[in-house]
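# Have a look; sequence and predicted model below, questions after that.
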Amino acid sequence: MLHKFSVKNFRNFTDWLVFDLSSQQYEFNTNAVNNGIIQHAMIYGPNGGGKSNLGLAMVDPVLHLTDSPNYLSSLDINYLNGGMNVTIAEFAFEYRIDGSEIRYNYGKKSREGMVYESLFINEERILHVDRRQSNQASIHLQGAEHLKSDVGTSEISLLKYVRSNTILDETPTNQLFSKLLSFIEGMVFFRSLDSTKTGDYIGKNIGVKRLSQSIIDNNSVNDFEQFLNDAGVKCSLKVKTNSNGEEGIYFDYGKTSLEFGLAASTGTLSLGIFYFWWLRLAKKEITFAYIDEFDAFYHHALAAKIVERVTNTRCQTIMTTHNTGIMSNDLLRPDCYFVLDKVISPITALTGKELRKAHNLEKIYKGLSS
């Protein structure tokens, strides 16, 4: 799991922003934490404060460690912070895997242009290169001894270089290295706003461009229908083949039927996109999900149901919202609610009170914001 994250000079982040996911001592809603780390978090903050950019930064390793990742094209033209003399964006990750501490630090001049990179496992530096000083890399993984240490003018990630060109020995350190890469490959950023395309995400390319295709292939049309009905969208669904020979999901009105993507409201489409990703969360295909503005078109009661569904997964999740109606100890805990406004802090750090289960977190937050 991701334990701590820091970023600097990426998009709107000029100074180091530190996001600490350490949990605090609460005895309720223990499913929200895992071994001292927040497993399910919610982030609030003003428009333009950086909530979306934080998510893009947290899944950034996917862009250089995953083969042919899906990504937002805006990252090609808007990656570095626009401040004077900014030449690289810097990232620092702290993971905890199988009880071991892993630190991964790097700086990039563009989406793919690696400048420096270091990997530490239990405080031992395993991999390192800093192209500002030398093209010589240090690699300390058993089975990688034959690799050239001179990376030349290549801007490829050193971690990806090692993984792509070696069969590492089965050592505890190498196993942790492999598990770190697997965790990163399972990271995803998506939003449910007004997008109807499954391609509007950052993560491993899943090879699916049509929402309905994925649900049909997963034999989940009936479950999707039940999900919509539970969410208050009373409907009946069926699978139908169009004139192009493509199967799709349709609203079934008896004598007539309408394609889901054409007939659904914006809110219902948003639920469809969530369900598309929910299938992957439930199947444990995703290790970390940053869900931006997850409830943009939901009533607060529906938003609460979505939170309940997400927090029952073992995936590490971070959701952003403006909906204070779900800032409740009935869903999460005080240490799981964060506010991003220049810095990011749990709500527990923003009040002098010792917050307990009986406290009204929404009321406290609105008092802080007034």
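Now that the structure is in, tell me what you want to look at.

# CA only for contacts and neighbour counts going forward, please
Will do.

# How much space separates the residue located most distally from the centre of the chain from S22?
Ranking residues of the chain by C-alpha distance from their mean position (C-alpha atoms, centre = their mean) puts K255 at the top, at 42.4 Å. Distance, K255 to S22, using C-alpha to C-alpha, to the nearest Å: 56 Å.

# Going by residue numbers, what spans are helices in the chain?
51-58, 61-65, 158-165, 172-185, 211-217, 221-230, 260-263, 266-282, 300-310, 361-369 (DSSP state H).

# next up, a second structure to put side by side with the first:
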Amino acid sequence: MFLKKFSVKNFKNFKNTFCIDFSDVKNYHYSNQCISHGLIKNAIIYGKNAIGKTNFGLAMADITYHLVDKNGVAKSVINYCNADAESDIVSFSYVFQRDKDEIIYQYGKKTAKELVSESLSINNQLVFSFDYVKQTGNFDHLEKYNLDTLNWEFRDNGISVLRYMANNLPLDEKNPVREVMKFVNGMLWFRSLGNNNEFVGFSTVTESMADFIIKNGYVNEFEDFLNTYGVHEKICAATQADGKKSLFFKHARLVPFFEASNGTSALLTFFYWYKQAKNISFLFIDEFDAFYHYELAEKIVRLLEDKFPIQAVLTSHNTGLLSNRIMRPDCYFLLLPDKIISLANATDRELREGYNLENLMKHGEFDE
């Protein structure tokens, strides 16, 4: 399953509807590693400071708050609704592609966990809809998807209908409700800003990243990873004064890993999630290269393109990554005050393979 389209309205700074369409694939004959199953697999979002790149990623991860029990950052749940909007309801829409099926899950909320409405449709046929205020809904089409045997008497009024179905019915692996829940269970938003690591979704584990690497025997692999990506250090696990093991740089004396540079710390965070990639369904990395050298940033993008079979969306200010040899114009997006738009749709010019996208950007080709 893949995410085909996402839209949000009235969330934080997004007063109007903002939509990103991963099915809007153009007829380019280069950098096709960024496309999979007819959808955009790898994307980078650009935007000016304070335009809402972080908020857009948090909006995409919002679905994890009420469907699965995962971690989340406080920033995504405070000042939830747009401060200038007349309505206090935030609207979300997720369109999933499963083989030839299109699954649409929509909901409205007042807070991160307070649902107002919810609906699920498959190939334009309503499966169910529910109004949490009126406590009424449409459940006329449940039988077709083996969802009609549920006892609704014991459902808590605050629990998502979709979640209740998934957790209380013996659904087979291909049931659309089960597949949506599995996808959401694997969604991950994260960022690493120095020693401040934040994430939403995917995991409830509270162990440190160093503990994860040591416990799973990844110390040598982590050292090789750092060396490959430009940090030429030797790494070991050693016991601290408190009796617990941690990561150290091997020198004449051991240097604690927490003294690493921000860039090296960011690589630790990336490696931690990279080792769990097989269970991730959708990845959003905010400010992914905030502490990376430009060559390292490109290497990480290449790694995501070549080794991650999942959709991966990044935010960046690094215009050096705007190149047709790395991605394509339909995979680069601009977040503007009123919309999000791909470079391919931001100009009437035919963007050929030989064009310098970075120069075009700097000279205002994609300005409103």
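Cool, got the structure. Just so it is clear, the structure is predicted and the values come from calculations on it, not from any experiment.

# After superposition, what's the TM-score, could you say?
Scored against TM-score structural alignment, normalised by the length of the second structure, the superposed chains reach a TM-score of 0.92; 360 aligned residues with a C-alpha RMSD of 1.9 Å.

# quick revisit: who wins for proximity to E101 of the first structure among the helices of the first structure?
Nearest of those to E101 of the first structure, taken as C-alpha to C-alpha: helix 172-185 at 9.6 Å.

# What is that closest one packed up against?
helix 61-65, strand 89-97 (3 or more C-alpha pairs under 8 Å, 6 or more residues apart in numbering; DSSP states H and E).

# can you put the ones you listed in CSV and add distance to K363 of the first structure and mean neighbour count?
Formatted as CSV, those follow (distance: least, C-alpha to C-alpha, whole Å; neighbours: other C-alpha atoms under 10 Å):
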stretch, distance to K363 of the first structure, mean neighbour count
helix 61-65, 37, 21
strand 89-97, 33, 20
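
# buried set for stretch 161-177 of the second structure?
Within stretch 161-177 of the second structure, the residues that qualify as buried are 161-166, 171, 176-177, counting by 16 or more other C-alpha atoms under 10 Å.

# List the neighbours of stretch 21-33 of the second structure that are in contact with it.
With contacts defined as C-alpha atoms under 8 Å, 6 or more residues apart in numbering, stretch 21-33 of the second structure is touched by 3-6, 35, 38-41, 305-306, 324-328, 330, 344, 353.

# ah, wrong one, I meant stretch 237-249 of the second structure
Against stretch 237-249 of the second structure from outside (C-alpha under 8 Å, 6+ apart): 210-211, 214, 219, 233-236, 254-257.

# ok, now with 7 Å
With contacts defined as C-alpha atoms under 7 Å, 6 or more residues apart in numbering, stretch 237-249 of the second structure is touched by 210-211, 214, 233-236, 254-257.

# Show the end-to-end separation of that stretch, please.
Stretch 237-249 of the second structure: ends 9 Å apart by C-alpha to C-alpha.

# once the structures are aligned, where does that stretch end up in the first structure?
Mapped onto the first structure using TM-score structural alignment, stretch 237-249 of the second structure spans residues 239-251.

# how far is the matching stretch from where the chain is centred?
Relative to its parent chain, stretch 239-251 of the first structure has a centroid offset of 32 Å by C-alpha atoms, centre = their mean, to the nearest Å.

# buried set for that stretch?
Quick answer for stretch 239-251 of the first structure (16+ other C-alpha under 10 Å): 239-240, 248-251.

# ok, and the closest non-adjacent residue to F199 of the second structure?
Excluding the flanking residues, the one nearest F199 of the second structure by C-alpha to C-alpha, 6 or more residues apart in numbering is F190, at 4.1 Å.

# OK, contacts around that neighbour?
Contacts of F190 of the second structure by C-alpha under 7 Å, 6+ apart are 198-200, 284-286.

# Can you report how many residues lie near the residue in the second structure that A32 of the first structure lines up against?
In the second structure, the residue matched to A32 of the first structure (TM-score structural alignment) is C34. Using other C-alpha atoms under 10 Å, C34 of the second structure has 23 neighbouring residues.

# Was I right to think C34 of the second structure contacts I44?
No - C34 of the second structure lies out of contact with I44 (C-alpha atoms under 7 Å); the separation is 10.8 Å.

# intersection of neighbour lists for these two?
Common neighbours of C34 of the second structure and I44 (C-alpha under 7 Å, 6+ apart) do not exist.

# and the residue nearest to T196 of the first structure when sequence neighbours are not counted, how far is that from T153 of the first structure?
Nearest residue to T196 of the first structure in three dimensions, chain neighbours excluded: L269, at 6.5 Å (C-alpha to C-alpha, 6+ apart). As judged by C-alpha to C-alpha, L269 of the first structure and T153 of the first structure stand 46 Å apart.

# Looking at the two, which has the bigger crowd around it?
Taking other C-alpha under 10 Å, L269 of the first structure and T153 do not tie; L269 has more neighbours (23 against 8).

# how near is that one to K197 of the first structure?
From L269 of the first structure to K197 of the first structure the distance is 10 Å (C-alpha to C-alpha).

# Kindly report the same for Y161 of the first structure.
32 Å.

# likewise E94 of the first structure?
For E94 of the first structure relative to K197 of the first structure (C-alpha to C-alpha), the value is 32 Å.

# residues near N13 of the second structure, how many?
Counted with other C-alpha under 10 Å, N13 of the second structure comes out at 21.

# and the buried residues of stretch 239-251 of the first structure as CSV, adding distance to G99 of the first structure?
Listed next are those as CSV, based on distance: C-alpha to C-alpha, whole Å:
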residue, distance to G99 of the first structure
V239, 46
K240, 49
G248, 45
I249, 44
Y250, 47
F251, 48
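
# List the ones among those residues that fall in strands.
239-240, 248-251 (DSSP state E).

# quick check, nearest of those residues to S149 of the first structure?
Looking across those and measuring by C-alpha to C-alpha, the closest to S149 of the first structure is G248, at 51.5 Å.

# For S192 of the second structure, see how far away the aligned partner of G267 of the first structure in the second structure is.
Taking TM-score structural alignment, the alignment pairs G267 of the first structure with G263 from the second structure. G263 of the second structure sits 9 Å away from S192 of the second structure, taking C-alpha to C-alpha as the criterion.

# Of these two, which one has the most company?
Legend: neighbour count by other C-alpha under 10 Å for G263 of the second structure and S192, higher for S192 (24 against 19).

# check contacts around the more buried one.
198, 266, 269.

# My guess is the first one contacts R191. True?
Yes - counting by C-alpha under 7 Å, a contact exists between E198 of the second structure and R191, whose distance comes to 5.6 Å.

# So for these two, which sits in the more crowded spot?
R191 (23 against 17).

# From what I see, the more buried one and D286 are in contact.
Yes - with contact defined as C-alpha under 7 Å, R191 of the second structure reaches D286; the gap is 5.1 Å.
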